[in-house]
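> Got a predicted model here, sequence first, then my questions.
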Amino acid sequence: MKTPMNSPTASLPTLTTDIVPFAIRGERLEVLLARQTTGWGLPGGPVGVDEDLDAAARRQLAEQTGLSDVYLEQLYTFGRPDRNPARRMVAVAYFALIPIASGSAGVPAAGDAARWAAVDEPPPLVLDHGEIVAVARRRLAAKLLYSTIALQLMPERFTLSELQAVHEIILGEPLDKRNFRKRVLAMDRIEATGELARHGGRRPARLYRALHPGQVELIK
């Protein structure tokens, strides 16, 4: 039996996921884009009928960028009726955080299928993907103030100066060194490794690591 065009089920929206993969590259916050038929956009696509949302996002990220086993967090649902002129689409957006040590692992820096772009200077993006990137960036910056989310962007071992630099890049402003270190150490979520980092002729700096790698903890 054919469904009438005025039936509520005649134009059911397509459910998709869109993922914003962030990494610190070249001392700036960048996003990984995937080539689409009409230009550059975020990795993602339709969710299978029997597929979990998180599983769909991870699958699409791996298939389109080669990235797997990275931190992934649900961001927001974008469902404005006119976000796609061709058909009704509702997107559940996520952002992913890629540690500095593996910021380009398995993914070309530029190429036919994927490319990195500065968050502050992205190319024209399809649909409302520019808005999605902006919302994800604001969420990431906000969570720096009450969680350990910045640790998801760090390598296994890092100095406090490197951690501060990541905060400053995301926030877009300098931070007081003494206050930053006092706050970070008071969180009691990182520990010294007992090793030192030596960079050229600069004074050696202590190396730290996350106490609970892979977890984002809220700080009261």
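Noted; the coordinates are in hand.
> make it CA atoms for all contacts and neighbour counts henceforth
Fine.
> Would you verify that R206 is located in a strand?
Yes: R206 forms part of a strand when assessed by DSSP: H, G, I helix; E, B strand; the rest coil.
> In terms of helices and strands, where is the residue nearest to it when sequence neighbours are not counted?
Using Cα to Cα, 6 or more residues apart in numbering and skipping residues adjacent in sequence, the residue nearest R206 is L196, 4.6 Å away. In the assignment (DSSP states H and E), L196 maps to strand 190-197.
> which other helices and strands contact that strand?
strand 205-210 (3 or more Cα pairs under 8 Å, 6 or more residues apart in numbering; DSSP states H and E).
> could you give the angle of the strand it packs on to strand 190-197?
Angle between the axes of strand 205-210 and strand 190-197 is 140 degrees (criterion: axes from the mean of the first three to the mean of the last three Cα atoms, to 10 degrees).
> List the buried residues for the longest strand along the chain?
Assignment by DSSP state E gives strand 14-25 as the longest strand of the chain. Within strand 14-25, the residues that qualify as buried are 15-25, counting by 16 or more other Cα atoms under 10 Å.
> got a list of contacts for that strand?
Strand 14-25 has contacts (Cα atoms under 8 Å, 6 or more residues apart in numbering) with 29-33, 42-47, 53, 56-57, 61, 88-100, 103, 132-133, 136, 153, 166.
> sorry, back to before: just confirm the residue nearest to R206 contacts R202, I think it does.
No: under the criterion of Cα atoms under 8 Å, L196 makes no contact with R202, lying 11.7 Å away.
> Which one's more surrounded, these two?
Higher neighbour count among L196 and R202: L196, with 15 against 8, using other Cα atoms under 10 Å.
> Could you pull up the residues touching that one?
Applying Cα under 8 Å, 6+ apart, we find L196 in contact with 204-207.
> Looking at those residues, which one is closest to P174?
A205 (19.9 Å; Cα to Cα).
> Tell me how many other residues crowd the closest residue to E195 other than its chain neighbours.
Using Cα to Cα, 6+ apart and skipping the chain neighbours, the partner closest in space to E195 is L207 (5.6 Å). L207 has 20 neighbours, counted by other Cα under 10 Å.
> The structure to be compared is supplied as follows:
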Amino acid sequence: MSDERDFLDSYDPAAYTPVAVTVDVVALTIRHSRLHVLLVERGAHPFAGWWALPGGFVQQESLDAAARRELAEETGLRSGEGLLDRVHLEQLRSYGDPGRDPRMRVVSVAYLAFAPSLPDPQSGGDASGARWVPVDEVGELAFDHAAILADGLDRARAKLEYTPLATAFVGDEFTIGELRAVYAAVWGEELHAGNFHRKVLSVPGFVESTGETSTRGGERGGPKPRLYRAGDARLLHPALLRPTREDGVR
């Protein structure tokens, strides 16, 4: 203990390279049947005027709390309002290459967020603007955010194959057609309705019937589509592979 006290007494923070920790959030939602990502326009240097993922420096809080705070600031939502509490949030990975931020050595912990729908964003913090952008229309981004976004999209597309994550994009009750639209938007591929319906219902615990029908999405004069809710499965077995990986999904 005496050695520890001697070290603390002689410790000089200026002798060490400054390191900061940030969070960046890849927030995805589906708007008008297309997958969108939340972007903010930076209002300060570095990269003033560039579009970037929402994020910022971690304060006296946990990493998860920092990610939720940044997401809340950019969407105008707060915990307790219902929708933000339904956002699926998970750590993506860490990014710490030297030079990724010109100010100092900055390590960013990136998060992936999904929600069934989120309102038009309200820029906060040092952002001068914010908007939902279709992922296939995203241009050049600040810092290394293009790489972070690419990693986030890869994670989201893969997780739809083997987890029930797609149900995070729909409401509490949904039709199989609405669930199929999520897969089509995230994967960027059209899916055969009949095959998809069959495969979803063949996965134990993926969805469960509510016993009710919906007025949404039915064929005129045809039967009303059935309503489902998320089941209790945490992994999908068998997995729902993308069309490019499994012909049977087509």
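Looks like it arrived, so ask away. These numbers were taken from a predicted model, which means no experiment stands behind them.
> about what we covered before: how big is the offset of the strand holding L196 of structure 1 relative to structure 2?
Superposing on structure 2 and averaging over aligned pairs (mean Cα distance after the TM-score superposition for structure 1), strand 190-197 of structure 1 comes out at 1.9 Å.
> so that strand aligns onto which residues of structure 2?
Strand 190-197 of structure 1 lines up with residues 207-214 of structure 2 when matched by TM-score structural alignment.
> All the helices of structure 1, residue numbers only.
Applying DSSP state H to structure 1 gives helices spanning 53-65, 129-143, 160-171, 177-187.
> With distance to F78 of structure 1 as new columns, can those be given to me in a markdown table?
What follows is the helices of structure 1, written out as a markdown table (distance: least, Cα to Cα, whole Å):
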| stretch | distance to F78 of structure 1 |
| --- | --- |
| helix 53-65 | 14 |
| helix 129-143 | 8 |
| helix 160-171 | 23 |
| helix 177-187 | 34 |
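> a markdown table please, covering those helices and showing distance to H212 of structure 1 and mean neighbour count.
Shown next, in a markdown table, are the helices of structure 1 (distance: least, Cα to Cα, whole Å; neighbours: other Cα atoms under 10 Å):
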| stretch | distance to H212 of structure 1 | mean neighbour count |
| --- | --- | --- |
| helix 53-65 | 22 | 19 |
| helix 129-143 | 17 | 17 |
| helix 160-171 | 16 | 18 |
| helix 177-187 | 12 | 12 |
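> For the spatially most distant residue from the centre of structure 2, give its distance to A15 of structure 2.
Distance from the C-alpha centroid of structure 2 peaks at S2, with 47.7 Å (Cα atoms, centre = their mean). Distance, S2 of structure 2 to A15 of structure 2, using Cα to Cα, to the nearest Å: 22 Å.
> How about R105 of structure 2?
15 Å.
> and if you look at Q91 of structure 2?
Taking Cα to Cα, one finds Q91 of structure 2 at 32 Å from A15 of structure 2.
> got it, and A66 of structure 2?
From A66 of structure 2 to A15 of structure 2 the distance is 28 Å (Cα to Cα).
> Quick check: the gap between the residue positioned nearest the centre of structure 2 and A15 of structure 2.
Nearest to the geometric centre of structure 2 sits A113, at 2.6 Å (Cα atoms, centre = their mean). Using Cα to Cα, one gets 38 Å for the distance from A113 of structure 2 to A15 of structure 2.
> for G171 of structure 2, same thing?
In terms of Cα to Cα, G171 of structure 2 sits 53 Å off from A15 of structure 2.
> just R93 of structure 2 next, same as before
Counting by Cα to Cα, the gap from R93 of structure 2 to A15 of structure 2 is 29 Å.
> For P124 of structure 1, what is the corresponding residue in structure 2?
Per TM-score structural alignment, the equivalent position to P124 of structure 1 in structure 2 is E140.
> what's the spacing between the closest residue to its match other than its chain neighbours and T17 of structure 2?
Counting by Cα to Cα, 6+ apart, E140 of structure 2 lies nearest to A146, which is 6.9 Å off, once chain neighbours are set aside. Noted for A146 of structure 2: a distance of 27 Å to T17 of structure 2, by Cα to Cα.
> Could you do E41 of structure 2 as well?
Relative to T17 of structure 2, and taking Cα to Cα, E41 of structure 2 is found at 29 Å.
> cool, and F7 of structure 2?
18 Å.
> Per the alignment, L153 of structure 2 pairs with which residue of structure 1?
By TM-score structural alignment, L153 of structure 2 lines up with R137.
> Next up, the contacts around its match.
Neighbours of R137 of structure 1 in contact, by Cα under 8 Å, 6+ apart: I170.
> about what we covered before: neighbour-wise, which of E41 and T17 of structure 2 wins?
Between E41 of structure 2 and T17, counted using other Cα under 10 Å, E41 has the larger neighbour count: 22 against 8.
> which residue packs closest to the counterpart of T75 of structure 2 in structure 1, ignoring adjacent ones?
Aligning on TM-score structural alignment places T75 of structure 2 opposite T65 in structure 1. Leaving aside its sequence neighbours, T65 of structure 1 sits nearest to V107 (Cα to Cα, 6+ apart; 6.0 Å).
> what do we get in structure 2 for that neighbour?
So, by TM-score structural alignment, V107 of structure 1 is matched to P121.
> So its match sits against W132, correct?
Yes: using Cα under 8 Å, P121 of structure 2 is in contact with W132, at 7.4 Å.
> Need the overlap of contacts for these two.
Common contact partners of P121 of structure 2 and W132 (Cα under 8 Å, 6+ apart): L38.
> if we can go back for a sec, neighbour count winner among Q91 and A15 of structure 2?
The neighbour count for Q91 of structure 2 versus A15, taken as other Cα under 10 Å, is higher for Q91 (18 against 7).
> Identify the residue of structure 1 aligned to that one.
Residue pairing (TM-score structural alignment): Q91 of structure 2 is matched to Q74 of structure 1.
> Roughly how far does that match sit from A210 of structure 1?
The value you get for Q74 of structure 1 to A210 of structure 1, if Cα to Cα is used, is 22 Å.
> Many thanks, have a good one.
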